[in-house]
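> Coordinates for the following, if possible.
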Amino acid sequence: MSAESWKIVLPCTRLEAEALASATDPFPTMDEPPVLNTLEPDETRPEEWLLEAYSEGQPTAETIAAVQALVPSAARIKPVVEKVEAQDWVTLSQAGLEPIRAGRFYVHTSAHADDIPEDATVFHIEAGRAFGTGHHYTTTGCLMMLDRLKRQGARHAMIADVGTGTGLLAFAAMSLWPRAHALATDIDPVSIEVTEENADANPIDRSRLALAVAEGVDHDLYRQLAPFDLVIANILAQPLIELAPSIAATLDAGGTLILAGLLNTQADAVAGAYRREGMRLADTIRNGDWSILMMRKRRRVR
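Next up is the predicted model:
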């Protein structure tokens, strides 16, 4: 960013902070949206978080209002708006992230490249421009569900990762089923750029990985490669509900679907939307306030 970097600060709840961590595009109408960071300033008050929004140049009233709209709990609170030293705030906000261990998976940044467990499947996902480093409950929960599937003896040959973020979940699935082909897509072009960079930084067979910018599953590659026997969709509850018919249609009979980005209180509504598309709930992982659902598409009875 330039020397004219500004910060908007508002209090928020823990649930609001976690929802923002899963949001793929909180400012869909902005050409140059603020960079968001959430933090827990006092561990003795786990429900009281802060939202920081960094912008290049002094934020307009419209930008401030858009940031404030993200945290309804602060609707009547005047935000703090101040000039700050210019930095790459997305990378800075994630630079201190500790490695995570989820089942057999170990995800780290370059800051922790010297202490890697020998028994782990390892991914180097640098802090950067896209969501999905493994540090949010939803991403970690998806890794746990993939690990569980493999331990149960599941086999998959055609995989789709809808809303891939950094590519991590697609990479994890490909490591479990190395002969499988995978399609990873995201509505955000930056995410696809980041996924390409991360694929180069990890032992990923690029000949088995296709990438595309797509809204949901609306892309020719989905139509060409379907049906899939494993689909991962780590998005948000409402988009998952809206996409239920199209996502379910990409699955083969008997195929497996992992759904994430939904709070525990939203799990029944999301599962219900997919049951109406001929799917059944096969497993659930609850990770903090977030649910990861594993569903299976019913086989047609002849």
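> Going by C-alpha atoms from here, please, whenever you check contacts or count neighbours.
Noted.
> All the helices of the stretch 201-302 of the chain, residue numbers only.
Here the stretch 201-302 of the chain has its helices, by DSSP state H, counting those that start in this stretch, at 220-225, 237-242, 244-250, 267-275.
> Between those helices, which one is closest to residue 108.
Closest of the helices of the stretch 201-302 of the chain to residue 108 is helix 237-242, at 27.6 Å (criterion: Cα to Cα).
> Flag every buried residue along that closest one.
The neighbour-count check on helix 237-242 (16 or more other Cα atoms under 10 Å) flags 237, 240-241 as buried.
> next one: stretch 145-155
Across stretch 145-155, burial judged by 16+ other Cα under 10 Å covers 145-147, 149.
> on that earlier part again, which one of the helices of the stretch 201-302 of the chain lies closest to residue 111?
Proximity to residue 111 (Cα to Cα) singles out helix 237-242 among the helices of the stretch 201-302 of the chain, at 33.2 Å.
> That closest one packs against which elements?
Contacts defined by 3 or more Cα pairs under 8 Å, 6 or more residues apart in numbering; DSSP states H and E place helix 237-242 against strand 251-263, helix 267-275.
> And this one, please, so the two structures can be compared:
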Amino acid sequence: MAPGETTWKLSLFAPKPTVQAALLAHDLIDDWDHELVIAGREVAEDRPDEWVLEGWYPRKPGKAEEAALGGLFEGKTPRITVEELPPADWVTLSQHNAPPIRAGRLHVHTPDYPADRHAIDFVIPASQAFGTGQHKTTAGCLEMLGAMKASGVIARNIADIGTGTGLLGFAALALWPRALITLTDIDPVCTGVVEENARLNGIPMGAGAGEAVMIVADGMDDPLLEVRGPYDLLIANILAGPLVSLAPDFAKAVSPGGNLLLAGLLAGEQEAVVKRAMARAGFRMAARLQRGDWAILWLRRRRQW
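Next up, the predicted model:
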């Protein structure tokens, strides 16, 4: 969905378990129309059990798009409302003026707020990419990275898959400043976003120790990503469905005894499905966080299969 284009939004209101089940059903569909982007959320903070499933489409949706969304629900489909949105970058708008977050030693803020000189500080402007630190999964990953460092994890070669703004990769590099780090995303827009954020935060771009390389890649499918491995820390804050599909690739990319940080999955059914896939691929649980409805998982690759 390019910024500046008219977008159509479809909304379906339902109880929290119903929307979460629909999100899980979506993750299991291999041939989903990638132009129909969906997300689920609370209607309001004071109404945590009332949720809405939202879909965004670059053209006026027809019966096929409505049927696709409705088909995610078992039983009676909630009423679908369709709304034409004015031309705008809705990702940027959703992040504008977002309050700062503090996760251990890490402090993340947009330019609307001051830096924290007592913390490892990052300024991440609202942008066309996801990952300012405001979403519970991103904030949870920052917490888990701090916990990894505190527990003695040594990371010399790091990859951040689905990096978005580059924030999680930058945070990892701040914690392990001599590491090699590879940032990837499927969206080409992220390249410019990451490079600008690297400049703002003094992160050198390059192929050496303490520098970051940015790659446009679909999952783990890139020769440079393969050549720069194996990784002793791989981060993937994406979605449950892709995490399950990528489990065998993660096993090939992470060194024996290496660490895998996963997020973007709802606690409960999605978490269980992801854990099973990772166990089959040779990973074992090291630690878990839950922030709101979202699970953040730290796993280690077994040294022996």
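> Tabulate the helices of the stretch 201-302 of structure 1 (JSON lines), appending distance to residue 209 of structure 1.
Formatted as JSON lines, the helices of the stretch 201-302 of structure 1 follow (distance: least, Cα to Cα, whole Å):
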{"stretch": "helix 220-225", "distance to residue 209 of structure 1": "12"}
{"stretch": "helix 237-242", "distance to residue 209 of structure 1": "23"}
{"stretch": "helix 244-250", "distance to residue 209 of structure 1": "17"}
{"stretch": "helix 267-275", "distance to residue 209 of structure 1": "27"}
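> quick one, which of those helices is nearest to residue 91 of structure 1?
Ranking the helices of the stretch 201-302 of structure 1 by their distance to residue 91 of structure 1 (criterion: Cα to Cα) puts helix 237-242 first, at 26.9 Å.
> rewinding a little: of all the helices of the stretch 201-302 of structure 1, which lies closest to residue 49 of structure 1?
Nearest to residue 49 of structure 1, of these and by Cα to Cα, is helix 237-242 at 22.1 Å.
> Just tell me the aligned range of the closest one in structure 2.
In the comparison with structure 2, helix 237-242 of structure 1 aligns to the range 240-245 (TM-score structural alignment).
> Going along the chain, name the strands of the stretch 101-250 of structure 2.
For the stretch 101-250 of structure 2, strands defined by DSSP state E, counting those that start in this stretch occupy the ranges 101-103, 106-109, 120-123, 157-161, 180-185, 212-216, 231-237.
> which residues are in contact with the last one?
By Cα atoms under 8 Å, 6 or more residues apart in numbering, the list of residues contacting strand 231-237 of structure 2 from outside reads 137-138, 141, 154-163, 168, 243, 250, 253-255, 257-264.
> Skipping adjacent residues, who's closest to residue 42 of structure 1 in space?
If the residues on either side of it in the chain are set aside, residue 42 of structure 1 comes closest to residue 48, at 7.6 Å by Cα to Cα, 6 or more residues apart in numbering.
> Quick one: neighbours of the residue mapped onto that neighbour from structure 2, just the number.
Alignment note: residue 48 of structure 1 maps to residue 50 in structure 2; criterion TM-score structural alignment. Counted by other Cα atoms under 10 Å, the residues lying close to residue 50 of structure 2 total 18.
> ditto for the one 4 residues further on
The number of residues packed near residue 54 of structure 2 is 21, by other Cα under 10 Å.
> Please name the residues that touch it.
Taking Cα under 8 Å, 6+ apart, we find residue 54 of structure 2 in contact with 9-12, 38-40.
> hmm, back to that, how about the residue nearest to residue 42 of structure 1, what does it touch?
Per Cα under 8 Å, 6+ apart, neighbours of residue 48 of structure 1: 11-14, 40-42.
> measure it to residue 254 of structure 1 for me?
Taking Cα to Cα, to the nearest Å as the measure, residue 48 of structure 1 falls 43 Å from residue 254 of structure 1.
> For the closest residue to residue 239 of structure 2 other than its chain neighbours, grab the count of nearby residues.
Ranked by Cα to Cα, 6+ apart and with sequence neighbours excluded, the top spatial neighbour of residue 239 of structure 2 is residue 264, at 4.7 Å. Using other Cα under 10 Å, residue 264 of structure 2 has 24 neighbouring residues.
> Show me what residue 264 of structure 2 lines up with in structure 1.
Under the alignment by TM-score structural alignment, residue 264 of structure 2 pairs with residue 261 in structure 1.
> go on, residue 297 of structure 2?
In structure 1, residue 297 of structure 2 lands on residue 293 (TM-score structural alignment).
> Please verify my assumption that its match contacts residue 283.
Yes. Counting by Cα atoms under 8 Å, residue 293 of structure 1 does reach residue 283; the two are 6.1 Å apart.
> which of those two has more neighbours?
Neighbour comparison, residue 293 of structure 1 and residue 283: the larger count goes to residue 293, with 24 against 14 (by other Cα under 10 Å).
> picking up where we left off before, out of the buried residues of stretch 145-155 of structure 1, which are inside helices?
The helices, defined by DSSP state H, take in 145-147, 149 from the buried residues of stretch 145-155 of structure 1.
> center of structure 2 - which residue?
residue 237 (3.2 Å; Cα atoms, centre = their mean).
> For that one, which non-adjacent residue is spatially closest?
residue 263 (4.4 Å).
> residue contacts, that neighbour?
137-138, 141, 236-239, 294-297.
> In CSV: the residues you listed, plus distance to residue 270 of structure 2.
Output for those, formatted as CSV (distance: Cα to Cα, whole Å):
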residue, distance to residue 270 of structure 2
137, 14
138, 17
141, 17
236, 15
237, 14
238, 13
239, 9
294, 10
295, 9
296, 12
297, 12
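> For residue 126 of structure 2, state which of those residues is nearest.
Checking the contacts of residue 263 of structure 2 against residue 126 of structure 2 by Cα to Cα gives residue 138 as the nearest, at 14.5 Å.
> And that closest one, how close does it get to residue 237 of structure 2?
7 Å.
> related to what we said a few turns ago, chain center to the host helix or strand of the match of residue 48 of structure 1: distance?
Assigned by DSSP states H and E, residue 50 of structure 2 belongs to strand 47-57. Centroid separation for strand 47-57 of structure 2 versus its chain: 18 Å, with Cα atoms, centre = their mean, to the nearest Å.
> do the same with stretch 17-31 of structure 1
The answer for stretch 17-31 of structure 1 is 11 Å, by Cα atoms, centre = their mean.
> Would you indicate which residues of it are buried?
Result for stretch 17-31 of structure 1 [16+ other Cα under 10 Å]: buried residues 17-22, 24, 26.
> Residue 74 of structure 1: which of those is nearest?
So of those, ranked by how close each gets to residue 74 of structure 1 (Cα to Cα), first place is residue 17, at 12.2 Å.
> Perfect, that will be all.
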